[in-house]
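**Q** compute the structure for the input listed below.
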Amino acid sequence: MGVEAFLEHRSVLVGVAYRILGSAADAEDIVQEAWVRWSEVERGEVADARAFLVRVTTNLAIDRLRRLKVRRESYVGDWLPEPVSTGPEVAERAELADSVELAMLVVLETLSPLERAVFVLREVFGFSHAEIGETIGRAEPAVRQLARRAREHVRERRPRFDVDRRERREVTERFIGACTGGDLRALMELLAKDVTLVSDSGGKARAPRRMLVGVDHVCRFLLAVTRPEGVAAFLAHAGMPPDTAFDLEISEVNGGPAIVASTGGTAFTVISLLVVDGRIETIYLLANPEKLAHIVSE
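**A** Presented below is the predicted three-dimensional model:
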C-alpha cells in the first residue's frame, strides 16, 4: 500500500521539485527524501497521501533552494537551470511545456524560494490557496499575497514564447545549418538585433562566462566555435580528444526542440532557442557536464 501510493504520485512530486529547484538531480534527491519520510509515517495518520507527499516535497525543496541560492552566487559564469529530456506528452500539454521551458525557469530563479513554490503549486499544478497554505504553513491571505506578487513578477519578466512548434523546429534546423556551414548571412537573418547568448559551463567547458548581446558578438562567437578548429578546442577543453566524432541532433528538451551534441550517447552540449516572430531572441547554451546527465540522446 505504501509503495503503490508513493509511486502513484511520484511524477507529480518530481514535477513540483524540479520546477522549484531548477535542477533535476536535486529534485530526485528531494523526492528520495520524501520517500524516506513517507516510509516512516503511520498510514493511519495520513488522510490524503497526495497532500502529505506534496507538502513534504515542497518544504524540502524550499529548504534546499535556500541553500542552493547561496552556492549559486559563487558559480563560475552564468547559472542556468539543468535541462531535462521531455517526451511528446509534455510538449502536447501547453501548460506543462511552458512551465519547464528554460526561459521560464530562468524567470522563476528571480523569485524568492517561497514565492517560487507558491507560483508552481498554484499556476502549474492548480492547488487552491487554502491547500497551498496548509502545505507551506501560511494563512490563506498570506498565500494569496505571495501568489499575486509572484504572478505579477513573472508576467513582467516572462518572455513571449513562440507557440508555433513547427516554426520553432524549422528555425532550429536553419540555425544548425547556418552555424555548421559558416553562413554568416543566413545566421544574421535568423537572429533578432538584440539577441542574447547565455552560456552555462561552470568553468568546465569552452564558453563565454558573460552574456553576449547583439548580432555581431553572438555571430562572431557561434561561427568561431563551430569551425573545425573551434570544435576541436571545445572538445579538448571538455577533456575529449580533438578528433572525437560526435552527433548533432534536435531532441525534445524542456518541452521544446533543442540542439543536442553528443558522443557515444552522452550529451556534452545543449542549445535551446527562444524564438519570437520567427527570430531568435535568446540562445541558451549549456555545456557544464554535471548538468547534462538527464539529457537522452535520440
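**Q** all contacts plus neighbour counts: C-alpha atoms, from now on.
**A** Fine.
**Q** from what I see, A178 and L184 are in contact.
**A** Yes - taking Cα atoms under 8 Å as the definition, A178 is a contact partner of L184 at 7.0 Å.
**Q** who's more crowded, these two?
**A** Set side by side, A178 and L184 show more neighbours around A178, with 21 against 14, by other Cα atoms under 10 Å.
**Q** show me what the helix or strand encompassing that one is packed against.
**A** Taking DSSP states H and E as the definition, one finds A178 inside helix 165-180. When contacts are defined as 3 or more Cα pairs under 8 Å, 6 or more residues apart in numbering; DSSP states H and E, helix 165-180 packs onto helix 184-190, helix 215-226, strand 256-263, strand 266-276.
**Q** next, the structure of the following sequence, for comparison with the previous one:
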Amino acid sequence: MTAADRLAAEFELHRPHLKAVAYRMLGSLTDADDAVQEAWLRLARADADGIDNLGGWLTTVVARVCLDMLRARKGRREEATPDRLPDPVVSSEHAADPEQQALLADSVGLALLVVLDVLTPAERLAFVLHDLFGLPFDQIAPIVDRTPVAAKKLASRARQRIRGAAPTPDGDLVAQRRVVDAFLAAARGGDFDALLALLDPDVVLRTDGGVLTGGLRVISGAAAVAARADTFRRMATAAATHPAVINGVAGLVNTVDDEPFSVMSFTIADGRIAAIDILSDAGRLARLDLDGVTP
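**A** Sure, this is the predicted structure:
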C-alpha cells in the first residue's frame, strides 16, 4: 500500500464524523458532502506527516469550510431561493448504516436544525462544535477568529436564542410511534377533535414543497394545524405510508405508485405532537436514500 493509499484509508475512517459535523453546520446532505470533499482535497495538498492529530485537523478544516459556506449563504439570502427545510436523514426503524448512525447521533432533529438557521454562522459553529461535539473553546476560538472567552460567549448566545424554540423530543421511540399511529388514524378519518387532542397547543407545522410551491411554509398553533384535517385525510388516504426514523424521531415516508411523495417528521414532546415537518419537494426526495424504508 502506498503512502497515498494509507492516507486515503485513514481519511475514510474519519468521514462519518466529518459528515456529521458538516450536516449539523449546514443542514444539507449535499453541502455536507461537498465540505468533506474539500477537506480531503486540502489534506491531499498538505504535508500529512506534519499533522499530529489527523482527526482534529480534519474537523477544524471542515468547520472552516462550513463557516465560509454559511457566510456565503447568509450574504446572498435576499436573492436566494426561499428558506427551506433541512435535508432529512431517513432510516428504517430496525437498521441504520454507520454513516447514518453518526448523522443521527444525539437526535439532532429537523426542528433543531431549522432553529439553528436563525443563528449567525459564528454562533452556529460555536454551538455545534461545543454543545453537540464537545470541542473545547480553545480549539473553537481560532476557527472563528475569537478568543476562547469570546467563543464561549458565542455558544452561550446561541443557546439563549434557541432555548424553547426547538422542543426536546421524548426519548421512547415506541411511544413516539403510538402517537404517530394515532395521528394517522385521526387523519384518515378527517377527525378534527382527535387531531386537536394529539397536538401540543404551540405545535408548529412546517411544509416544504420546493421553490415552485413557495418554499417553506409555517403554521403555528393546535387549532390552525388541526384545521388542516381535510388535507391530512387526503394525504393519508391517497398515499401508502411507511414507518421510518427521521433524524432520530418517529416519522413517515409516504409513496404514491411506489414513488416518494413526502417525508414527515414528528417531534413528540410530553406525549403530544410539538412539531410536524413535511418535505414534499420531488427533486430533493429523489436524492434521499430510502433503502430499507420503501419497497
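**Q** quick revisit: what range does the helix holding A178 of the first structure cover in the second structure?
**A** When the second structure is aligned by TM-score structural alignment, the counterpart of helix 165-180 of the first structure is residues 173-188.
**Q** mean shift between that stretch and the first structure?
**A** By mean Cα distance after the TM-score superposition for the first structure, the fitted stretch 173-188 of the second structure averages 1.3 Å away from its aligned residues in the first structure.
**Q** show residues contacting that stretch.
**A** 170, 192, 194-195, 198, 229-230, 232-234, 236-237, 249-251, 266, 268, 271-273 (Cα atoms under 8 Å, 6 or more residues apart in numbering).
**Q** buried ones in that stretch?
**A** Neighbour-count burial for stretch 173-188 of the second structure flags L173, Q176, R177, V179, V180, D181, F183, L184, A185, A186, A187, R188 (criterion: 16 or more other Cα atoms under 10 Å).
**Q** with distance to V211 of the second structure added, can I get these in CSV?
**A** As requested, these are exported to CSV (distance: Cα to Cα, whole Å):
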residue, distance to V211 of the second structure
L173, 32
Q176, 31
R177, 31
V179, 31
V180, 28
D181, 30
F183, 28
L184, 27
A185, 31
A186, 30
A187, 27
R188, 28
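**Q** ok, back up a step: quick one: the helix holding A178 of the first structure to strand 256-263, angle?
**A** For helix 165-180 of the first structure against strand 256-263, the angle by axes from the mean of the first three to the mean of the last three Cα atoms, to 10 degrees is 40 degrees.
**Q** next, the angle strand 266-276 makes with helix 165-180 of the first structure.
**A** Using the same axes, to 10 degrees: helix 165-180 of the first structure against strand 266-276 is 120 degrees.
**Q** run the chain-centre distance for helix 165-180 of the first structure.
**A** Chain-centre distance of helix 165-180 of the first structure: 20 Å, with Cα atoms, centre = their mean, to the nearest Å.
**Q** with stretch 62-78 of the second structure instead?
**A** Centre-to-centre, stretch 62-78 of the second structure and its host chain are 17 Å apart (Cα atoms, centre = their mean).
**Q** residue range in the first structure corresponding to stretch 53-68 of the second structure, please.
**A** Against the first structure, stretch 53-68 of the second structure falls on residues 48-63 (TM-score structural alignment).
**Q** ranges for the strands of the stretch 101-250 of the second structure?
**A** 199-208, 216-220, 240-246, 249-256 (DSSP state E, counting those that start in this stretch).
**Q** do you know which of these lies nearest M25 of the second structure?
**A** M25 of the second structure sits nearest to strand 240-246 of all the strands of the stretch 101-250 of the second structure, at 17.8 Å, using Cα to Cα.
**Q** in the first structure, which residue range corresponds to that closest one?
**A** Using TM-score structural alignment, strand 240-246 of the second structure corresponds to residues 247-253 of the first structure.
**Q** ok, and what's touching the matching stretch?
**A** 83-88, 172-173, 257-263, 272, 295, 297-298.
**Q** please, a ChimeraX command that selects the buried ones among the residues you listed?
**A** Buried residues among those (16+ other Cα under 10 Å), as a ChimeraX selection:
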select :83,84,85,86,172,173,257,258,259,260,261,262,272,295,297
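**Q** residue most distant from the centroid, the first structure?
**A** Farthest-out residue of the first structure from its mean C-alpha position, per Cα atoms, centre = their mean: G44, at 37.7 Å.
**Q** my read is it is in a strand, agree?
**A** No - using DSSP: H, G, I helix; E, B strand; the rest coil, the assignment for G44 of the first structure is helix, not a strand.
**Q** how about S91 of the second structure, what does it touch?
**A** Contacts of S91 of the second structure by Cα under 8 Å, 6+ apart are Q100, A244, V245, I246, L290, D291, G292, V293.
**Q** and the buried ones among these, selectable in ChimeraX?
**A** Of these, the buried ones go into a single ChimeraX selection, burial set by 16+ other Cα under 10 Å:
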select :100,244,245,246,290,293
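**Q** distance to A39 of the second structure added to the contacts of S91 of the second structure, as a markdown table?
**A** Below are those laid out as a markdown table (distance: Cα to Cα, whole Å):
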| residue | distance to A39 of the second structure |
| --- | --- |
| Q100 | 20 |
| A244 | 32 |
| V245 | 29 |
| I246 | 27 |
| L290 | 27 |
| D291 | 28 |
| G292 | 30 |
| V293 | 31 |
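**Q** with respect to T147 of the second structure, which of the contacts of S91 of the second structure is nearest?
**A** Of these, the one sitting nearest to T147 of the second structure (Cα to Cα) turns out to be Q100, at 34.0 Å.
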